[in-house]
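Asks: fold the following.
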Amino acid sequence: MAWDPEKYNQFKNIRYQPFFDLMELISGNDLKNGIDIGCGTGEQTSILSKKFDEAKFSGIDPSPEMLAKSKVFESNNLDFKQCSVEDFLASDDRRNWDLIFSNAALQWSDNHETLFPGLIAHLSEHGQLAVQMPVQKENLLNKILMELAQEKPFTDFLHGWKRESPLLSIDAYAQIMFDNGLHKIQIIQKVYPIIADNTEKLFDFISGSSLIPYLEKMSPHEQELFVTAYKNRIQKAFKKFPAVYAFKRLLLYGCKTK
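Replies: Here you go, the predicted model:
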C-alpha cells in the first residue's frame, strides 16, 4: 500500500508544528549544506532551504509517491532523491553534512542504537543533528492499533507480524548523542494535542501513517474487518466528543561544536 500525500497532508497544520519547533533549534552558523532524511513531499525541506538560504540542501525519501510532489520545490540549492536512510548510510557517499535533519521519519527505521551513531558519523566538524519522532509507545491510537493486531482473527491476517516501535528512552538517546561527540544536547518530549469532533477524524489521522504497514499486509476484505474493529476501539477509548488526543513527540538536537 503506497503512501498517500493527500491523506498525509490532510492534517498538515498538526504535522507541521513539530517541524517548526525542531527548525528553531538549528543554528545557521557555518551551515553550508544539509540533508533532510524522510523528506516526504519536500515542502518542509523547501522551508528549511529558504530559511538557511546560503546552504545547499538535499532531501531523500523511499516513497516515489511522496517524492513525485517534490519537483515543484527543486532549485539550484535544493534537490531530491529516492533513497532510504539505510541506503544513505550504506552508500559510498562519504561527504560530511553541516545539518542532518529528520522530521517524523526515523520511527520507521529499526536499531536506533546503531542508526544514530551512523548518522552522527556523517556530520561535519561543526555539524548539527535535529530529529523529531512520534512517541508511538505512549500514544493511545498506536497502543490500540498494536493491541488489535495481536488479537484473532487479525493476528492470523498479519501472520503474527506487528510493528514494534524502535524508539529508545530519553536517557538512551542522551547517552548515544554524548558518546558520539555531540554537545549542546536538547531532548524534549512535547504533547501536540489533536482536537477531534468524532472517531473518523482520529482514524483519518493515523490512517495516513502508522496504519499503512498493517493494511498493506491484508486483503481488501481483511482490511475492511480490521478498520471496522479499529474504529470501534477508538470510539470506546474516547468516551465523549469533542475529544483531545494528547499526541506525544520527541525532539532531539545536538551539535559537534562545544
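Asks: C-alpha only now, for contacts and for neighbours.
Replies: Noted.
Asks: could you pull out the strands for the stretch 1-150 of the chain?
Replies: 33-37, 56-61, 78-82, 97-103, 123-134 (DSSP state E, counting those that start in this stretch).
Asks: for those strands, give me JSON lines that also has mean neighbour count and distance to residue 19.
Replies: Output for the strands of the stretch 1-150 of the chain, formatted as JSON lines (neighbours: other CA atoms under 10 Å; distance: least, CA to CA, whole Å):
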{"stretch": "strand 33-37", "mean neighbour count": "24", "distance to residue 19": "11"}
{"stretch": "strand 56-61", "mean neighbour count": "23", "distance to residue 19": "15"}
{"stretch": "strand 78-82", "mean neighbour count": "19", "distance to residue 19": "18"}
{"stretch": "strand 97-103", "mean neighbour count": "25", "distance to residue 19": "6"}
{"stretch": "strand 123-134", "mean neighbour count": "22", "distance to residue 19": "8"}
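Asks: out of the ones you listed, flag the one nearest residue 182.
Replies: Residue 182 lies closest, by CA to CA, to one member of the strands of the stretch 1-150 of the chain: strand 123-134, at 8.3 Å.
Asks: show me what the closest one is packed up against.
Replies: helix 12-23, strand 97-103, strand 243-255 (3 or more CA pairs under 8 Å, 6 or more residues apart in numbering; DSSP states H and E).
Asks: ok now the shortest one, how far from the chain's centre?
Replies: Relative to the mean C-alpha coordinate of its chain, strand 97-103 is positioned 13 Å out (CA atoms, centre = their mean, to the nearest Å).
Asks: to check against the first, give me the structure of this:
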Amino acid sequence: MSANDKNDWNPETYARFRGLRLRPALDLLAQVGDLPDGEVVDLGCGDGAVAGALAARFADRALRGVDNSQAMLAKAGALGIYRSVEVRDIAEWWPAEPPALIFSNAALQWLPDHAALMPKLAGYLAPGGMLAVQMPRQFKAPSHRFLRDLAGSMFSDRFDFSHETSPCAKAEECHAMLSPLGTVEAWETEYVQRLEPDTAMHPVRAFTQATAMRPIAEKLNAAELAAFCAAYDTTLSAAYPLQPDGAVLFPFKRVFFTLKV
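Replies: As a prediction, this is how the structure comes out:
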C-alpha cells in the first residue's frame, strides 16, 4: 500500500486474494434456501467478486450491487452482471422495494451497533425473505491485534484503540440477537489459508493491507507508512513464520448467519 492508493479501496490489491475471499461467500450462499419473489441485493458488493455466483444461483432475479467505493463499483459495473450498481454508504442504504435476499459478504464488520443494524436490514425484506451475512472475526488474531498495537505505540497522537472492541459478535450471540426476528442459522469457520510468498512484504501484510490496514494507512504520510509497514512485517514474522518456500499458513476466522423473516 502506498500513499497514493490509501484513500479508496484498491480493486487490484483486494482481488489478489479473490479465491480466499470468495470461498466464505460461497459457503454462505450454499445455506440460502427458497426465497419469495423479489430482487437480490449484494450489500457491500465491492468489485463484484460474488456477482457471478449470485447471478448463477438466482438467474431469474434482478441483482443489485451497493457499495461506497467508486473504484470498486467501477469494476463491479464493468462485469455486466448487476442490473444496477449504487454508490451508497451501506449504513444509510435502504431499498426502493423489499428484496427477497440481502446478501452481505465481508462488509458489515465496518459498521457499528449490529444490534440495531441487523434488525433494520431484516425489516427491509419481503415476507419470507432472507438476510445472509458473513464477517471476519479476526479482532484478537495477531494479524489484526498487531495493527492496533503498533499504530497506538508509534503514532499515539492519532491512534487510541484502548477502548475498541470486536465489531463482530460470536455466532451464538448473533443467534440470540436475531432469533426474535425469524429463523436463524449461525456458525463460525476458521479457514487455514496458505498465502503465497511475497518478495516485497510479509504475506500476511499483503492480505491485510487491502482491508484491515486501510483505516490506519489513510492517516499516515509516506514516510510514516513505510516505517509502520516495516515494523508490522517484523512482528508478523514472529506470529506467522515463513515456510521453507516463503509461504505462510494464515488461520482466519469468520462468522456467518442467515435470518429468514
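Asks: thinking again about what came up before, make a markdown table out of the helices and strands packed on strand 123-134 of the first structure and add distance to residue 183 of the first structure.
Replies: A markdown table is the format used below for these (distance: least, CA to CA, whole Å):
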| stretch | distance to residue 183 of the first structure |
| --- | --- |
| helix 12-23 | 16 |
| strand 97-103 | 14 |
| strand 243-255 | 5 |
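Asks: most tightly surrounded among these?
Replies: strand 97-103 (a mean of 25; mean count of other CA atoms under 10 Å).
Asks: that strand maps to which residues in the second structure?
Replies: With TM-score structural alignment applied, strand 97-103 of the first structure matches the range 99-105 in the second structure.
Asks: residue 173 of the second structure: neighbour count?
Replies: 11 (other CA atoms under 10 Å).
Asks: quick one: it and residue 114 of the second structure, what's the gap?
Replies: 11 Å (CA to CA, to the nearest Å).
Asks: got the contact list for residue 89 of the second structure?
Replies: 67, 68 (CA atoms under 8 Å, 6 or more residues apart in numbering).
Asks: helices along the stretch 151-258 of the first structure, start to end?
Replies: Taking DSSP state H, counting those that start in this stretch as the test, the helices found in the stretch 151-258 of the first structure are 154-157, 170-179, 199-207, 212-215, 220-237.
Asks: buried ones in the third one?
Replies: In other words, helix 199-207 of the first structure. 199, 202, 203, 205, 206, 207 (16 or more other CA atoms under 10 Å).
Asks: and if you look at the longest one?
Replies: In terms of neighbour count (16+ other CA under 10 Å), helix 220-237 of the first structure has its buried residues at 223, 226, 230, 231, 233, 234, 235.
Asks: could the residues you listed go into JSON lines alongside distance to residue 75 of the first structure?
Replies: Formatted as JSON lines, those follow (distance: CA to CA, whole Å):
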{"residue": "223", "distance to residue 75 of the first structure": "40"}
{"residue": "226", "distance to residue 75 of the first structure": "43"}
{"residue": "230", "distance to residue 75 of the first structure": "43"}
{"residue": "231", "distance to residue 75 of the first structure": "43"}
{"residue": "233", "distance to residue 75 of the first structure": "46"}
{"residue": "234", "distance to residue 75 of the first structure": "43"}
{"residue": "235", "distance to residue 75 of the first structure": "46"}
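Asks: nearest to residue 30 of the first structure, of those?
Replies: The closest of those to residue 30 of the first structure turns out to be residue 234 (CA to CA; 47.2 Å).
Asks: that closest one -> the second structure?
Replies: So residue 234 of the first structure corresponds to residue 236, using TM-score structural alignment.
Asks: and for residue 119 of the first structure?
Replies: Residue correspondence to the second structure (TM-score structural alignment): residue 119 of the first structure is matched to residue 121.
Asks: what do you get for residue 26 of the first structure?
Replies: When the second structure is aligned by TM-score structural alignment, residue 26 of the first structure is paired with residue 32.
Asks: please apply the same query to residue 212 of the first structure.
Replies: Using TM-score structural alignment, residue 212 of the first structure pairs with residue 214 in the second structure.
Asks: and that match, how many neighbours?
Replies: 17.
Asks: do the same with the one 3 residues further on
Replies: The number of residues packed near residue 217 of the second structure is 23, by other CA under 10 Å.
Asks: my guess is it contacts residue 225, does it?
Replies: Yes - assessed by CA atoms under 8 Å, residue 217 of the second structure is found in contact with residue 225 at 6.3 Å.
Asks: give the contact list for residue 38 of the second structure.
Replies: Residue 38 of the second structure touches 61, 62, 98, 99, 100, 101, 126, counting by CA under 8 Å, 6+ apart.
Asks: find the residue closest to residue 65 of the first structure in space, skipping its chain neighbours.
Replies: Closest residue in space to residue 65 of the first structure, ignoring its immediate chain neighbours: residue 3 at 6.4 Å, by CA to CA, 6 or more residues apart in numbering.
Asks: which among the strands of the stretch 1-150 of the first structure is found nearest to residue 15 of the first structure?
Replies: strand 97-103 (9.5 Å).
Asks: angle of that closest one against strand 56-61?
Replies: 40 degrees (axes from the mean of the first three to the mean of the last three CA atoms, to 10 degrees).
Asks: report the angle between strand 97-103 of the first structure and strand 33-37.
Replies: Per the same axes, to 10 degrees, the angle that strand 97-103 of the first structure makes with strand 33-37 is 20 degrees.
Asks: mean shift of strand 97-103 of the first structure relative to the second structure?
Replies: Here the mean offset of strand 97-103 of the first structure against the second structure after fitting is 0.6 Å, by mean CA distance after the TM-score superposition for the first structure.
Asks: packing partners for that strand?
Replies: Partner elements for strand 97-103 of the first structure (3+ CA pairs under 8 Å, 6+ apart): helix 12-23, strand 33-37, strand 123-134.
Asks: sorry, back to before: which two of the buried residues of helix 199-207 of the first structure have the greatest separation?
Replies: 199 and 207 (12.1 Å).
Asks: how near is whichever residue in the second structure pairs up with the residue nearest to residue 65 of the first structure to residue 182 of the second structure?
Replies: Under the alignment (TM-score structural alignment), residue 3 of the first structure pairs with residue 9 of the second structure. Separation of residue 9 of the second structure from residue 182 of the second structure (CA to CA): 34 Å.
Asks: neighbour count: the two, which is higher?
Replies: Counting neighbours by other CA under 10 Å for residue 9 of the second structure and for residue 182 shows that residue 9 has the greater number, 20 against 13.
Asks: wait, which of the helices and strands packed on strand 123-134 of the first structure is closest to residue 30 of the first structure?
Replies: strand 97-103 (7.3 Å).
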